[in-house]
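1. dropping a prediction and its sequence here:
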Amino acid sequence: MGSTALEITPTLSIPDDELVERFVRASGAGGQNVNKVATAVELRFDVAGSPSLPDALRDRLLSRRDRRLTDEGVLVIDAQRFRTQDRNRQDARERLAALITAALVVPKKRIATKPSRAAKARRLDAKRGRSEVKRGRSQKNQWE
């Protein structure tokens, strides 16, 4: 792959020198080949120290409760879905791009609301009704 950057959007891309790729042996089935070839990819991206990310996006990525994010703010993506190193590398990059794209969406602010007067009245009427039903079950009223 001769690309110089991982493009997220037309205006946002991450240079290759910010991505650290390590090739390791994949776990699982694979026959005799599995012990000889390092096809799995471990992609590391320093979210906290990346100059390519806008501050708001960085904060959203770091505030996610994602187990792939280390305490130092480094995102680690393991890709071993495919049998070739190149395809796993591509898969890891696609997953990183998808994660960053998802964090681009700014969550909508929640607007606190109050129950209406009619809703409060309905709730209190229902409580009164339940109270009457329960009072009707008491021992005192059983023998009268």
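-> Structure's in. What do you need? Numbering: from 1, shown residues only.

2. drop to CA atoms for contacts and neighbour counts, all remaining ones
-> OK.

3. state whether Gly76 is indeed within a helix.
-> In this structure residue 76 is Val, not Gly. No. Counting by DSSP: H, G, I helix; E, B strand; the rest coil, Val76 falls outside a helix, being strand.

4. included below, for side-by-side comparison, is a second structure:
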Amino acid sequence: MIPVNDRVSLDEGELEFEFIRSSGPGGQNVNKVSTAVRLRFPVATSPSLPEDVRRRLIRLAGKKVGADGTLMILAQEARSQEANRKAAVDRLVEMVAKACERPKPRRPTKPTLGSKVRRLESKRRQSETKARRRSPGSPED
């Protein structure tokens, strides 16, 4: 089990790793060794996630979640398989932890009396400025 927080932990058996050739620098090994890691996690069917966390994680991950509900994370920064594997798992844990945070509900507010007065005063000054620019014989709107 991979702990995310006190409420959620991920089952390691649900994680699927695929090792592929990495792009970028790698020296002599770049075309021979598959060091990049593609991590797949079934968000839609995972029993490890509560329903509210699942919905937020799908929304948070965006395009990284496929039509089948599988989250895909690609890690290819390091030159070793193990370091990339750890980086992919760390990113997954970070995303799930962020999805566990309940969004703060928005409370509608009303403008203060002072802000209303300032807005009306500004409008009045702007109107007077424009009125002074008009020629005396022009028709009023």
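-> Arrived safely, thanks for sending. As the structure is a prediction and not an experimental result, all values here were calculated from the model.

5. Gln28 of the second structure maps to what in the first structure?
-> By TM-score structural alignment, Gln28 of the second structure lines up with Gln32 in the first structure.

6. hey, where'd the helices end up in the second structure?
-> Using DSSP state H, the helices found in the second structure span residues 51-61, 81-100, 113-133.

7. wait, which of those is closest to Ile2 of the second structure?
-> helix 81-100 (8.1 Å; Cα to Cα).

8. about what we covered before: okay if I get the helices of the second structure as JSON lines plus distance to Pro42 of the second structure?
-> Shown next, in JSON lines, are those (distance: least, Cα to Cα, whole Å):
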{"stretch": "helix 51-61", "distance to Pro42 of the second structure": "10"}
{"stretch": "helix 81-100", "distance to Pro42 of the second structure": "12"}
{"stretch": "helix 113-133", "distance to Pro42 of the second structure": "50"}
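
9. turn those into TSV, including mean neighbour count and distance to Arg40 of the second structure.
-> Shown next, in TSV, are the helices of the second structure (neighbours: other Cα atoms under 10 Å; distance: least, Cα to Cα, whole Å):
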stretch	mean neighbour count	distance to Arg40 of the second structure
helix 51-61	17	13
helix 81-100	18	10
helix 113-133	11	51
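
10. out of those helices, which comes closest to Asp11 of the second structure?
-> Using Cα to Cα, the nearest of the helices of the second structure to Asp11 of the second structure is helix 81-100, at 11.5 Å.
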